[in-house]
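Q: Give me coordinates for this.
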Amino acid sequence: MAPFVTYISVALRKTLSQINYTPAFAGCISHSNPENRPLNKQVTMNTTVIHLRSESKPLERRSPISPASAKALLEAGYAVHVEKSPGRIYKDEEFETVGAKMVPEGSWPTVPEDHIIAGLKELPDDGSSLPHSHIQFGHCYKQQDGWAEYLARFARGGGILYDIEFLKGEDGVRVAAFGYWAGYAGAAVALLAWSHQVQRPGVPLGAVPLYSSAAAMVDDVKAKVSDALRTVGDFPQIIVIGSLGRCGRGAIDLCLAAGIPPSTLLKWDMAETAKGGPFKEITDSDIFINCVYLGSKVIPPFTTLESLSKPGRRLRVLCDVSLDPNNPNNPVPVYSSYSSFKEPTLKVPVQGDGPDLTVVSIDHLPSLVAREASDEFSGLLLPSLLTLNRRKTEGVWTGAEKLYHQKVQEIPSSAQFSLRNAIIEFCISYGGIKGGARPVWPQVRSSPEWGSSPTPSQVLLL
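A: The predicted model follows:
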């Protein structure tokens, strides 16, 4: 009888290594699969394949890859697969014209595991393991709500998260960001909210349109502000904190484009906030636009429910472009929920004699001006995408992968893949391993539906 041979999938090997667990039988992994061959999907051996997925988040129209960037990648020898998407700002035909391969919407989970999945916002919250490498905003490295569970999905599947927020060049500067357009769109919604509130106090602002262009948005905001001025007479006093960053510059540019006089714009940055809040200048303004980047350093809150409830408050609209409401370092801890394009404002539960106070807390503001935002962002990201075939040695990607593994180590035990209760499927073959012949490659499965050949077994790790 031929030798008794045991096989365990690469996905399991990756998972075990990422959470520092080495079972007694782990040695058989390298013995039976010395080339670390992917076990459950075909691979594309020579060409790097970039798979642009359709966004599942409602009303998310942006794309990290434009048709122009897709063309550049194709000309550089990459394969570009683009999921069909009725909601993307770029039409499918624009990608077809440059030669991209169009594939079904939502097909990314079934493609070969060496395909690199590119997207923007979070993946569907279905708890599935993620075996691919993903380029996206993970929103899970600063302990946001659900961060551990989301990150654990990559660890379980053996995938990698290349978090766009942390793709940095040798100078430590982010290679691509939507900050400018987030500030630009955020200021627009803030002005729409203020204009509506002064004319119809107590009535929530209705859905904001998804504009065809930034110019169309500016025209709409100017018209709404003009209507409001006939009611109140004076332009709003606006304070922008984080005014020297990309986000802050975008907010200020929108205000100026919409006709707000520079004299009514209060521009603050680190020098002005160094003394620590809460700041009376916020309550004395009509609109507060928060554009600071939240790092690991704890800073005193810029404003609080207590400071906002004091007599004489003028503030009507708080637009939090930074938008980390559940981050322990959040400097505007006066709300905990997200708003949306359909319901753009939420009421802040303040006391006192001031006007109603609403917060704009939309987490994909640049989608209001999706084409301009995507054109700029994809252009910034393209030089890094062109090095994906060298991602194991290229600094932008090696740094992002290193950070990913560091963050995996921070996952609390409650969210980790439970090895004690994990059912591990592996195959035991009794014959056919002669003359260097390869066995059938097994895969880790989540269901008890076993194949018929070779004979599988289940092992409960204790």
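Q: CA atoms for contacts and neighbours, from now on please.
A: Will do.
Q: What ranges does the stretch 51-200 of the chain have for its strands?
A: In the stretch 51-200 of the chain, the segments counted as strands under DSSP state E, counting those that start in this stretch are 79-83, 101-103, 116-118, 133-136, 160-163.
Q: Minimum distance to Lys57: which of those has it?
A: Smallest distance to Lys57 across the strands of the stretch 51-200 of the chain (CA to CA): 13.0 Å, for strand 133-136.
Q: Name the surrounding residues that touch the closest one.
A: Under the contact criterion CA atoms under 8 Å, 6 or more residues apart in numbering, strand 133-136 has outside partners 113-122, 159-164.
Q: what do you get if the cut-off is 7 Å, keeping everything else the same?
A: Strand 133-136 is contacted by residues 116-121, 159-164 when judged by CA atoms under 7 Å, 6 or more residues apart in numbering.
Q: Another for comparison:
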Amino acid sequence: MLTIGLIREGKVPADNRVALTPAQCRWLHKNSPEIKIIVQHSASRCFSDNDYTRAGIEVKEDLRECDILLGIKEVPVDMLIPNKTYLFFSHTKKMQPHNQKMFAAILQKEITLIDYECLEHEDGQRIIGFGFFAGIVGAHNGMMAYGNRMQLYQLQRVYENKDYRQLIHTYFGLKIPAIKIAVTGSGRVAHGVVEVMNLMGITEVEPDEYLERKFAYPVYVQLKGADLYTHNQTKTYKREDFHLHPGNYRSRFLPYSHCTDILINGVYWSDDVPRLFELSDINETFTIQTIADISDDERGSVPINIGDQSMKDPVYGIDRITKHKTAPYLSNSIDVMAVSNLPNELPRDASRYFGEQLIKYILEDLIKGGSSIIERATIVKNGTITKPYEYLTEYGKSSS
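A: Have a look, this model is predicted:
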């Protein structure tokens, strides 16, 4: 019998998503008698303790009997149980400073850490995540911010709606002006963004049309790998080579910054990936008014992302001259929407979607004791950093 625990989220600000919904837990108990699921008490989860109890799932505080513990966001040090296997988004693979203390504690407590972000198919395609709903909420918030800035239309906040279905109804009759929107990326985030564009009645156009034409109606362009990056020497783009050697490429985005009103960014970024633009590119020809940085890397692909905002207050301004933070919607600023837990605005839909992927692609491997997919996503095994992640060794030595 494999015992799986759903932990209470401890990160501040609180996240109310969960890896498995009550209905999914009930289905697993019925169809997989070799596993038992226990849920830790939580007052903030989008599904209540009673929801799980009614589904026949035990709810308790102590999870030490569990073999595997499933969370969503980073786990506070004082909540980590020694010698357990955890699955959550650790945000440590890029050596993020704010999670260094947690990573050191994982090593000290001889924990096994399997990171959802590192669960990938053989070709490097991510298997599970909340990207689709991050794209939904991020696109909505970006469009909302532009509407607030220009005072041309108004959108409700996503979290004011019961669920995604109700949110869609708020788009009926919405009139978007003749603006241009650049959508970057090709993964789940971009799929969510494109869904919102289509629901809002915004027309997709090809990159050359977007750059050369004016339109009497709102349009968007989706910019993928070859549209965004080119090799410094060969002037070509090869996906595999780009992922192996991104430092050999430069950004092709700048022409789009001269004719775009809203940028909705969903590209993956790391230190050696070219930024979409640089601070010095923000001049009188830079027409972008609003940026929804769904990827949300501080000073990353969007260099004027200077840090997270909260779900309740998602937008800030950046002065075009000083590049300092301002209030949003000022005439001399660019508005930036940057929130790290966007799917939390649609927690039930996002949790259901995530749990479906977890059951379909990962849970069977966990029950069987592992797989190559699980192995590649294991950053730490019993307190020892695994070979693919040995570059994190120095990162894990400090607990300050």
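Q: just to revisit the earlier point, quick one: which of the contacts of strand 133-136 of the first structure is nearest to Pro333 of the first structure?
A: Checking these against Pro333 of the first structure by CA to CA gives Lys121 as the nearest, at 23.8 Å.
Q: And for the counterpart of Asp163 of the second structure in the first structure, nearest residue in space, chain neighbours not counted?
A: Asp163 of the second structure maps onto Ser213 of the first structure when the alignment is built from TM-score structural alignment. In this structure, Ser213 of the first structure finds its nearest non-sequential neighbour in Val369, 5.7 Å apart by CA to CA, 6 or more residues apart in numbering.
Q: can you tell me which residues contact that neighbour?
A: Applying CA under 7 Å, 6+ apart, one finds that Val369 of the first structure lies in contact with 211-214.
Q: switch the cut-off to 6 Å
A: Val369 of the first structure makes contact with 211, 213-214 under the criterion CA atoms under 6 Å, 6 or more residues apart in numbering.
Q: Equivalent analysis for Lys222 of the first structure, please.
A: When contacts are counted by CA under 6 Å, 6+ apart, Lys222 of the first structure touches Ala258.
Q: On the three-state scheme, it is what?
A: Following DSSP: H, G, I helix; E, B strand; the rest coil, Lys222 of the first structure is assigned to helix.
Q: how much space is there between the most centrally placed residue in the first structure and Ser296 of the first structure?
A: With distances taken as CA atoms, centre = their mean, the residue of the first structure nearest its centroid is Phe137 (2.3 Å). Distance from Phe137 of the first structure to Ser296 of the first structure, counting by CA to CA, to the nearest Å: 18 Å.
Q: ranges for the helices of the first structure?
A: Applying DSSP state H to the first structure gives helices spanning 10-18, 27-32, 67-75, 92-98, 147-157, 179-199, 214-232, 246-257, 270-273, 280-283, 305-308, 370-385, 395-408.
Q: For Thr345 of the first structure, find the nearest of those.
A: Nearest to Thr345 of the first structure among the helices of the first structure is helix 179-199; the distance by CA to CA comes to 7.5 Å.
Q: Let me know the angle separating the closest one from helix 214-232.
A: 30 degrees (axes from the mean of the first three to the mean of the last three CA atoms, to 10 degrees).
Q: how far is helix 179-199 of the first structure from where the chain is centred?
A: A distance of 22 Å separates the centroid of the chain from that of helix 179-199 of the first structure, by CA atoms, centre = their mean, to the nearest Å.
Q: What range does that helix cover in the second structure?
A: The counterpart of helix 179-199 of the first structure in the second structure, counting by TM-score structural alignment, spans residues 131-151.
Q: Per the alignment, Gln309 of the second structure pairs with which residue of the first structure?
A: In the first structure, the residue paired with Gln309 of the second structure according to TM-score structural alignment is Ser339.
Q: Its match contacts Ser361, doesn't it?
A: Yes. Taking CA atoms under 6 Å as the definition, Ser339 of the first structure is a contact partner of Ser361 at 5.0 Å.
Q: residues contacting the alignment partner in the second structure of Leu323 of the first structure?
A: Taking TM-score structural alignment, the alignment pairs Leu323 of the first structure with Asp296 from the second structure. Contact analysis of Asp296 of the second structure by CA under 6 Å, 6+ apart lists Ala338.
Q: Distance check, Asp296 of the second structure against Ser280 of the second structure.
A: Taking CA to CA as the measure, Asp296 of the second structure and Ser280 of the second structure are separated by 20 Å.
Q: you'd agree Thr260 of the second structure is up against Ile288?
A: Yes. Because the distance of 5.3 Å satisfies CA under 6 Å, Thr260 of the second structure is recorded as touching Ile288.
Q: Kindly compare burial across the helices of the first structure and name the winner.
A: helix 179-199 (a mean of 25; mean count of other CA atoms under 10 Å).
Q: Run the angle between that one and helix 370-385 for me.
A: Between the axis of helix 179-199 of the first structure and that of helix 370-385 there is an angle of 160 degrees, by the same axes, to 10 degrees.
Q: now the strands for the stretch 151-300 of the second structure?
A: 180-184, 203-204, 219-223, 229-231, 249-251, 262-265, 290-293.
Q: can you list these in CSV and add mean neighbour count?
A: Below are the strands of the stretch 151-300 of the second structure laid out as CSV (neighbours: other CA atoms under 10 Å):
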stretch, mean neighbour count
strand 180-184, 26
strand 203-204, 16
strand 219-223, 22
strand 229-231, 22
strand 249-251, 20
strand 262-265, 26
strand 290-293, 30
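Q: The ones you listed into TSV, with extra columns for distance to Met1 of the second structure?
A: As requested, the strands of the stretch 151-300 of the second structure are arranged in TSV below (distance: least, CA to CA, whole Å):
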stretch	distance to Met1 of the second structure
strand 180-184	45
strand 203-204	51
strand 219-223	47
strand 229-231	49
strand 249-251	50
strand 262-265	44
strand 290-293	43
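Q: how about the ones you listed, which one is nearest Asn332 of the second structure?
A: Between Asn332 of the second structure and the strands of the stretch 151-300 of the second structure, the tightest spacing by CA to CA is seen for strand 290-293, at 12.1 Å.
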